[in-house]
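**Q** sequence isn't available, so here's the structure alone:
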């Protein structure tokens, strides 16, 4: 009798094997143990690349958002409804990260342990399917399991923490397939015959549920429904389908199959509808650099490239020699014509698949059919066949398809083993060499995922034509303070891909020259007009240069593009605060926090705003929130120390600054501690710190640090050294008003007032253009003081009066102006300025003494002279 779903076979015909005993048990132990050992060296890895944004900076992971919000946010913690959302919906993966955080916060070891254990579980499941469903021999199952356990293509999925999405999805994928096979109690016996009993609805529903769970870990997991459907049609009910379509014979034996197909179709329809609803009815926008082939106007180029990319993925599975964490842009040049020799590989691949398919059709090789299904079906979403994807090649997406490759290799090995018994020693040698070489490659590749530096360096070696790997390395160098090298690699990224807007924007942030920075931001917007970061940066630059309305206009454009952008809210708030629109500025700072409650920078910037308005206690609370969210947020710590100093809580301020120095032993943090010692009168301690970082400050041309160092040198009477340091500052930034002012003061202390006057005149010109009246008033006072010391009293008086016309609340300016009027015997004007001085500073003894002298002169004039 031909097998069908309605016939229960006799129990004596069913072969049952307990694979958890004897050799079967050894297969599980061996494959699972090797899978753990092969990835053991990945446990030392840090959070790298996408891990930082998906885990470290994701409020859904760190429990700063509610548990329910996980189900309305994308993989990166952005609400799915936002236009900037990536539309990647993987709540179960995020929940696993959230559990990790609950148990160990941000200890990367625990996250890596979970990834390795999940990979071991998937390896065990895969081995079990090879034994119990596909019915490979124990030896064949071990080979398939070991190949999967050690495959180098898995390093991105297992060693990279965000790859957990693929591993988790793979686990539920296998559970769905396994329960589907169990639902009909089907097994492929060694002779490629099929035995099964009536279906079990509970297991069938479980299979559908596992498919949904796989999708909620990562989107391609839903393809297991298609795999199950094809497995049912091509393998389990092949004869039924033959009779139904080839011989046009329909009978009731096809009914159960059709019912299953309907339920699978319905589930697939509901899942796809749900995903489309979550995405707001639109696919995520991608840039040309993400997937160049999909933006080509030539159908032939797209067709040839897409097919070659499928071949390239297969090549990675068969010979994972060159691997990279990123394959976008020009990593793989487009196949633009039929003359391209790479087409030979593509044709060869399809001929090979056709040959294997014919073998399956003729000989009904069930394991080969299952292997092809595992290889091809999960790859469909990455193929650009259904929709445009945001990558060229992604190794992590080959985690599930690699199961098909491992199964095919193991089955081919066992077929050759039986056919050529005399060459078994050679086959054993070859398979051991393959497993050994795969394992050693994986161990080496795991080290690449240890840190951002090792990962980005590996990309430069693997795909040197890829502009993105140069951009990523430039970003890393920027974060580490290697500005010159960061500029070099940013320029290289632009050289490789001239329209790379992100790289242009990054280069702009590295430029010290305002004109160069503006050119970079403008180029970024030329290639990508909706580049929000470039709009924010260019707006900020215009604002700093005094083009207030131009700067605000840029920020308003960014706001129109994405009103939810927290960085835009912060910058707009800063601008409005500077313009004195305090109430509106506060609203934007609070909006930034509301839009992104887990954004440490939002609290830090709001704290700075509160500090500027004198609300020091509130500022401290926001700073503390910032470095509670991000325990390495050194800026928030140093800012909090400033507010604590203002409140007189010096011990707390010093403690925070020392903590910041421990976290970041850099010239910047040490400069902050040195500045604190300077402002609290601990000049010797400040000098000791600056002596220690002097070389770093000079080498990096750290303008802020050098200016603070100059202040300490002036305080400690090291005037010639201060002169040298300020000369260095002015070489780098000749129009720095603060440095010019400092240099003028140093020249005055050295009794070189003419030179001091030269520097102060330069500072006044710059300050006049910038329009900062408070600074201009101070500079005019300094100019008047130099002129007074040069005994140019008339010019000095005019400068004092100019300073007072801007800011009348200057007791020193009043008293000096009064003294000059006193010398000129313009006593009424002198008295006026002395009186103004005493109003502002009642204890000013100079004004009081000079006023008494004026009174004595007035009395002498009133006493009648003897006639």
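**A** Yep, it's here. As the structure is a computational prediction, the values presented were derived from the model and not from experiment.

**Q** rest of the way, CA atoms for contacts and neighbours
**A** Will do.

**Q** how about the strands in the stretch 201-350 of the chain?
**A** Under the criterion DSSP state E, counting those that start in this stretch, the stretch 201-350 of the chain contains no strands.

**Q** residue boundaries of the helices in it?
**A** With DSSP state H, counting those that start in this stretch as the criterion, the stretch 201-350 of the chain has helices at 201-217, 223-230, 238-241, 255-278, 299-318, 342-363.

**Q** what about these, which gets the closest to residue 528?
**A** helix 299-318 (23.3 Å; Cα to Cα).

**Q** run the angle between the closest one and helix 342-363 for me.
**A** Per axes from the mean of the first three to the mean of the last three Cα atoms, to 10 degrees, the angle that helix 299-318 makes with helix 342-363 is 70 degrees.

**Q** next secondary structure after the strand or helix carrying residue 689?
**A** Residue 689 is part of helix 683-699 when elements are defined by DSSP states H and E. For helix 683-699, the succeeding helix or strand toward the C-terminus, using DSSP H and E, is helix 703-715.

**Q** okay, pairing it with this:
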């Protein structure tokens, strides 16, 4: 080989090596570009929500997750297809008709894996948001044909937009995020099937698209709108292709997809109506005031302005709130309202964008702008009030899917400016970075709002001070925290803003000490909302406790009729039926309450009480223990179970339960139950030790002090018992029980005059007030007579015994003591002496108490006295 040829050969090899290296570099750059294209938006989507992962269950999470038997696995899996989002039968007239079985299924999986730890629910929500962001970037780049930089910007805007915090940080917002996931999967697979040259593969993709659309609808109702987006997308692409070159195959394939998609959409919507029994959800005027207004023009103006507000929240998400009902957006009542100008401006802008997008689509074959508008508008249609009224005024969560189209518009518009205004690129880039940063910070801040019920409801009041519902919800939070004064203030504020707020009337009534005013609020709640179940329950319970038992029970029956599967209504009715002695019917309702809500604590305790009343103590103890298993903070359930074991004579078991209860809450009542248990079991010293512990707590009530004094007295320490009773009488209103207890102590100490004084007060008190007591009036006379007798004041003693016998002619002690006084005075030949009367009383006493050897002995002595008198012997 010549030298020149050698040089050329070497040169060629060097060039080939350079080309190969360049290919490697290009390939590496492409890989990096692909990674960054998806990594940047996904990372932003994750980072922005890190501080929301430790949030608690808030607002709708409580009912949709914490109190939903479908989530806890207490119902059959099949029931998810029959029940609404809250675990109630969707065919029920009181159902909100929110049908999202796939979302509930994911909550159920969450519960199986992690119970009710909210952290893992948040993790799934954020993960889904990252997935949606990634799919959105893919859609922008690979389906809608955006450049990489445009797709990354659109995805980044979507990742950090604050309007998404309700959907992502609010756990029940998973419905929107999950629906968005299937929405994009459906759209992607549909677009792939339209370009596939393999018929089998294309058919598989098409069927997959339909299944994803169905899954989107089963995640949230608005998910079905993806089929509308697919139809428009397919129509645009097909018409564009047919304009270039007409082919029968292309047209027939398009027509087949169009017909099948429409048919499938109709089937999905028909199924949705069928599962609801053909009935739409019922809402109140406060939920959506414009829909309840008779004026078409007012509805038109207001609906138009609501569209403006939704768009404004996408453009400038400054003032965000979890709820926009109850007067948050005043009605637009006339054409001169300046808000109509905003509506008119937006309409002009939308018309302009539609014209531009159609022009681009027809002339430039650029469908991006048109698809961005469709992605914004079509998913929003179900929330627009155009086809049917919705149950809200504004809802940030419903903008989760429509915001994709908005982010597309912003991205496309920004880079058009960026390319056209080369001199200002640095300013535009700075503006873009500031916008992303501001959105990220706002999202971070909103995540803190969704951390707890307190932060959410407090932020709601601060954001919309004129919203009655934010005050109402904050009042509920304060009520649950026992801050009743503050709760009352917010309920009153809610009623000031909306005096027809039925639930505010009801909840305010529960906090009023004045039961007449409370009753008025409950009745007003029922007048405003005849199906208000809680108001019926509260009014029924109130009337029952006031003695109007029939009226109360009638309202409770009505509450059960409104919604039979409400455990509170069922158990309240059961409790009232127990009090009137209708145990059979009460048992039916309480068992039903447990059946429909196996984790409803009150149903178990009330059923256990019924079992105790019907002497089924063993079963009662079991249900009290089941109640404790549901809520281990409720030590009272263990105390009641211990009482049942004590009733059966199982003192050891009772003692174990009482001691366990004391490890939960060391309260006076539990300690005293343990003391009583010890005392009745003959363990007096242990009982006294427990009472000493109660005294150290300095929380013992008068009743506890009196019972302690009785135990001390029975142990022989009358002086100490006397001091304790003196303290009890000083610290509490006088009662028959306290007076008689103190009198007995005075008798033991031979302080008869003081004993008589206290017993006289007890007699007067009982006569004046008809007070019920363990000591009946006849016994009080006997006790006082005994003290007179011990003081040898026989005439007064005899008067008291005879007074007792006028009340109770069958009192054996009174007969026996009367006989003794007549007998003794007969022996002494005193004026009160009478052998005949003594014999009469002794005979009656022996008849009432045949086993009394004292009476028999006295009768024998009386016989000898009679014999002596008759014979003159001795």
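**A** Good, I have the coordinates. Since this is a predicted model, take the numbers as computed values, not measurements.

**Q** superposing both, give me the TM-score.
**A** Comparing the two superposed chains by TM-score structural alignment, normalised by the length of structure 1, the resulting TM-score equals 0.82, with 790 aligned residues with a Cα RMSD of 3.7 Å.

**Q** one step back: redo the helices of the stretch 201-350 of structure 1 as TSV? Include mean neighbour count.
**A** Putting those into TSV (neighbours: other Cα atoms under 10 Å) gives the following:
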stretch	mean neighbour count
helix 201-217	22
helix 223-230	23
helix 238-241	18
helix 255-278	15
helix 299-318	19
helix 342-363	14
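
**Q** okay, the ones you listed in JSON lines with distance to residue 659 of structure 1 next?
**A** Supplementary listing: the helices of the stretch 201-350 of structure 1 in JSON lines, determined by distance: least, Cα to Cα, whole Å:
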{"stretch": "helix 201-217", "distance to residue 659 of structure 1": "39"}
{"stretch": "helix 223-230", "distance to residue 659 of structure 1": "50"}
{"stretch": "helix 238-241", "distance to residue 659 of structure 1": "70"}
{"stretch": "helix 255-278", "distance to residue 659 of structure 1": "44"}
{"stretch": "helix 299-318", "distance to residue 659 of structure 1": "47"}
{"stretch": "helix 342-363", "distance to residue 659 of structure 1": "57"}
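
**Q** indicate which one of the ones you listed is closest to residue 574 of structure 1.
**A** Closest to residue 574 of structure 1 of the helices of the stretch 201-350 of structure 1 is helix 255-278 (Cα to Cα; 34.6 Å).

**Q** of all the helices of the stretch 201-350 of structure 1, which lies closest to residue 842 of structure 1?
**A** Taking the helices of the stretch 201-350 of structure 1 one by one with Cα to Cα, helix 255-278 is closest: 69.6 Å.

**Q** can you count the residues close to the closest residue to residue 498 of structure 2 other than its chain neighbours?
**A** Distance criterion Cα to Cα, 6 or more residues apart in numbering; nearest residue to residue 498 of structure 2, sequence neighbours excluded, is residue 468 at 6.2 Å. Residue 468 of structure 2 has 28 neighbours, counted by other Cα atoms under 10 Å.

**Q** the helices of the stretch 201-350 of structure 1: which one's closest to residue 725 of structure 1?
**A** Of the helices of the stretch 201-350 of structure 1, the one closest to residue 725 of structure 1 (Cα to Cα) turns out to be helix 299-318, at 56.3 Å.

**Q** and the closest one, which stretch of structure 2?
**A** Applying TM-score structural alignment, one finds that helix 299-318 of structure 1 aligns to the residue range 296-315 of structure 2.

**Q** average offset between the matching stretch and structure 1?
**A** Taking mean Cα distance after the TM-score superposition for structure 1, the mean distance separating stretch 296-315 of structure 2 from the aligned residues in structure 1 is 1.5 Å.

**Q** so the nearest residue in space to residue 406 of structure 2 that is not next to it in sequence is in which element?
**A** Excluding the flanking residues, the one nearest residue 406 of structure 2 by Cα to Cα, 6+ apart is residue 376, at 6.0 Å. Assignment of secondary structure by DSSP H and E places residue 376 of structure 2 within helix 368-377.

**Q** what's in contact with that helix?
**A** Residues lying outside helix 368-377 of structure 2 but in contact with it, judged by Cα atoms under 8 Å, 6 or more residues apart in numbering, are 144-146, 229, 233, 353-354, 357-358, 360-361, 401-406, 408-409, 412.

**Q** how about 7 Å then?
**A** 144, 229, 354, 357, 358, 402, 403, 404, 405, 406, 408, 409 (Cα atoms under 7 Å, 6 or more residues apart in numbering).

**Q** same thing with stretch 65-73 of structure 1?
**A** With contacts defined as Cα under 7 Å, 6+ apart, stretch 65-73 of structure 1 is touched by 59, 60, 79, 80, 91.

**Q** ok, stretch 122-142 of structure 1 next?
**A** The contact list for stretch 122-142 of structure 1 (Cα under 7 Å, 6+ apart) reads 23-24, 27-28, 31-32, 145, 148-149, 170-171, 174, 178, 181, 187-190, 367, 410-411, 414.

**Q** where in structure 2 does that stretch align, residue-wise?
**A** Aligned by TM-score structural alignment, stretch 122-142 of structure 1 corresponds to residues 132-152 of structure 2.

**Q** got the buried residues for the matching stretch?
**A** Using 16 or more other Cα atoms under 10 Å as the test for burial, stretch 132-152 of structure 2 gives 132-144, 146, 148, 150-152.
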